[in-house]
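Novice: Sequence first, predicted coordinates after that:
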Amino acid sequence: MGQNSRIMPTYREVTSALRRVNSQLSAAECHGLIAGALNTQNTASIMRFFTDDPESLQQDPEFSVLISQLVQVSSEGYRDEGFNFQFLLPDDAIPLLERSRALAEWCGGYVMGLLESGLKEFDKLPQDAAEVAKDLVEISQLDTSIDVSGSDNDLMQLEEYVRVGIQIIYRALINECGWEAGK
């Protein structure tokens, strides 16, 4: 795919592309779905979640390019020893409540990606990875419809927990099953 494959598409670009293919997913949920599926190398099984209209996927080559970029950047993020996995989330200028909702959606997509790509029981993971997976389920169910007190710093800490947590799950799956994203 070349050098451009390493550039994370913007939240706005992915949101626009998802609308063009009549997807019900948010950009954050879409990226979470990809990131979860990459843990088991089974991204093909998730394509059906992007839209109810498969023809629209074939008619929008830009959508395929964006998805390929997300897969590539995410694969590289998992392999990065510095834990620099990038999330596709709204930028910091967006209100805290919307960014919190997007992180919850990202976690929901991630869990769905894990489940749909073959990981059926979190309890079969090593204990630390199983705990993280269960925490991600909890985060995905946060009620972001009510304005709770919180700060940008709280959200950053939660994002960092998720970033480290998905690395724990990824490493557990590599060690347990020999899977490796993008290989």
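Specialist: Noted; the coordinates are in hand.
Novice: Could you use CA atoms for every contact and neighbour count after this?
Specialist: Fine.
Novice: tell me which element the residue of the chain most remote from its centre falls in.
Specialist: Within the chain, residue 149 marks the point farthest from the mean C-alpha position, 25.4 Å out by Cα atoms, centre = their mean. Per DSSP states H and E, residue 149 falls between elements, in no helix or strand.
Novice: roughly how far apart are it and residue 124?
Specialist: Remark: distance between residue 149 and residue 124 (Cα to Cα, to the nearest Å) = 36 Å.
Novice: Same check on residue 176?
Specialist: To residue 124, residue 176 is 10 Å away according to Cα to Cα.
Novice: hmm, who's touching stretch 149-159?
Specialist: Outside of stretch 149-159, the residues within contact range by Cα atoms under 8 Å, 6 or more residues apart in numbering are 96, 100, 103.
Novice: Tell me the helices and strands packed up against the helix or strand encompassing the second one.
Specialist: Meaning residue 100. Following DSSP H and E, one finds residue 100 within helix 96-116. With contacts taken as 3 or more Cα pairs under 8 Å, 6 or more residues apart in numbering; DSSP states H and E, helix 96-116 sits against helix 27-38, helix 127-140, helix 152-177.
Novice: Give me the angle between it and helix 127-140.
Specialist: With axes from the mean of the first three to the mean of the last three Cα atoms, to 10 degrees applied, the angle from helix 96-116 to helix 127-140 works out at 130 degrees.
Novice: Could you tell me how far helix 96-116 lies from the centre of the chain?
Specialist: Mean-position distance between helix 96-116 and its chain equals 7 Å (Cα atoms, centre = their mean, to the nearest Å).
Novice: Neighbours of residue 83, how many?
Specialist: Burial of residue 83 is recorded as 14 neighbouring residues (other Cα atoms under 10 Å).
Novice: for the one 4 residues further on, same thing?
Specialist: Close neighbours of residue 87, defined as other Cα under 10 Å, add up to 21.
Novice: mind checking the SS state of it?
Specialist: Put simply, residue 87 is coil when judged by DSSP: H, G, I helix; E, B strand; the rest coil.
Novice: Included below, for side-by-side comparison, is a second structure:
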Amino acid sequence: MSSEPISGLPTISAVDAQMGRLSLPTGASELHGSLCGWLAGGGSAQADWLARVMADDDIAMPETGSALDELRTASAAQLADRSFDFELLLPDADASLAERSGAVFDWCRGFLGGFGLAAGAQPPLSAESLEALADLAKLAGAQAQDDGDEEDEAALVEIEEFVRVAVLLLHGDCVLGAQHRQRLN
């Protein structure tokens, strides 16, 4: 663990703006989910991540220092750091419940795609990780809620926390566990 604080993610608007310039067919939350799935499944955090995650070799590498490059470096650092400072790129709390819940479900859809690309068909997962992956798949199939009350707001916060912990668990099995096994051999 490093003693220096991990830099945060770029803003969702900065990521959306750069994605628009590149004509990428997805939203910022879903792209971040894809990136995190790729990284959690053992994919490389190299600069060509965008083409790999989007499964399109024609997509150019993000420019160094751009919002997409910052998204890559911050996400990789957050996942690698064991202080649990990992964040999801989601709309701010002042956005509507529909927008925020939709973004969480989009994030989960992206995560599953990126994870599958990197981890393959039979990743080395614990029983807890298999259950977490199944729960993420259920969330990925969910629909955004139009409106709600304080109870729905609280439920969304719990879902976001579950997703965060599930990603760290999956990353632990696929990446940190593999690194540990390599050190033992």
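Specialist: Arrived safely. What you are looking at is a predicted structure, and each value in this text was computed from that prediction instead of being measured.
Novice: which ones are touching residue 37 of the second structure?
Specialist: Applying Cα under 8 Å, 6+ apart, we find residue 37 of the second structure in contact with 110-116, 118, 167.
Novice: Please determine how far it is located from residue 10 of the second structure.
Specialist: Distance, residue 37 of the second structure to residue 10 of the second structure, by Cα to Cα: 18 Å.
Novice: How about residue 183 of the second structure?
Specialist: Going from residue 183 of the second structure to residue 10 of the second structure by Cα to Cα gives 34 Å.
Novice: now do residue 95 of the second structure
Specialist: In this view, residue 95 of the second structure and residue 10 of the second structure are 17 Å apart by Cα to Cα.
Novice: Equivalent analysis for residue 146 of the second structure, please.
Specialist: To residue 10 of the second structure, residue 146 of the second structure is 27 Å away according to Cα to Cα.
Novice: Whatever helix or strand residue 64 of the first structure lives in vs helix 27-38, what angle?
Specialist: For residue 64 of the first structure, the enclosing helix or strand under DSSP H and E is helix 61-79. Inter-element angle recorded for helix 61-79 of the first structure and helix 27-38: 60 degrees (by the same axes, to 10 degrees).
Novice: Buried residues in helix 61-79 of the first structure, which are they?
Specialist: Residues 63, 66-79 are the ones in helix 61-79 of the first structure that count as buried (16 or more other Cα atoms under 10 Å).
Novice: Kindly report the same for stretch 156-167 of the first structure.
Specialist: The neighbour-count check on stretch 156-167 of the first structure (16+ other Cα under 10 Å) flags 159, 162-167 as buried.
Novice: What number of residues are in the vicinity of the counterpart of residue 141 of the first structure in the second structure?
Specialist: Under the alignment (TM-score structural alignment), residue 141 of the first structure pairs with residue 141 of the second structure. Close neighbours of residue 141 of the second structure, defined as other Cα under 10 Å, add up to 12.
Novice: How about residue 118 of the first structure?
Specialist: The local packing of residue 118 of the first structure (other Cα under 10 Å) involves 14 other residues.
Novice: before we move on, the earlier item: gap between the match of residue 141 of the first structure and residue 101 of the second structure?
Specialist: 12 Å.
Novice: Name the nearest residue to residue 84 of the first structure, ignoring sequence neighbours.
Specialist: With Cα to Cα, 6 or more residues apart in numbering as the criterion, residue 84 of the first structure has its nearest non-adjacent residue at 5.9 Å, and that residue is residue 77.
Novice: Tell me the spacing between the aligned residue in the second structure for the one you found and residue 133 of the second structure.
Specialist: Aligned counterpart of residue 77 of the first structure in the second structure: residue 78 (TM-score structural alignment). Separation of residue 78 of the second structure from residue 133 of the second structure (Cα to Cα): 20 Å.
Novice: Then residue 33 of the second structure?
Specialist: Distance of residue 33 of the second structure to residue 133 of the second structure, given as Cα to Cα: 13 Å.
Novice: Have a look at these two and say which one is more surrounded.
Specialist: residue 33 (29 against 22).
Novice: May I ask you to confirm that the more buried one is in contact with residue 115?
Specialist: No - checked against Cα atoms under 8 Å, the pair residue 33 of the second structure and residue 115 is beyond contact range at 9.1 Å.
Novice: so who does the spatially most central residue of the first structure touch?
Specialist: A centroid search over the first structure (Cα atoms, centre = their mean) returns residue 32, at 1.5 Å, as the residue closest to the centre. Residue 32 of the first structure is in contact with 105-111, 113, counting by Cα under 8 Å, 6+ apart.
Novice: same deal with residue 133 of the first structure?
Specialist: So residue 133 of the first structure contacts 111, 122, 165, 169 (Cα under 8 Å, 6+ apart).
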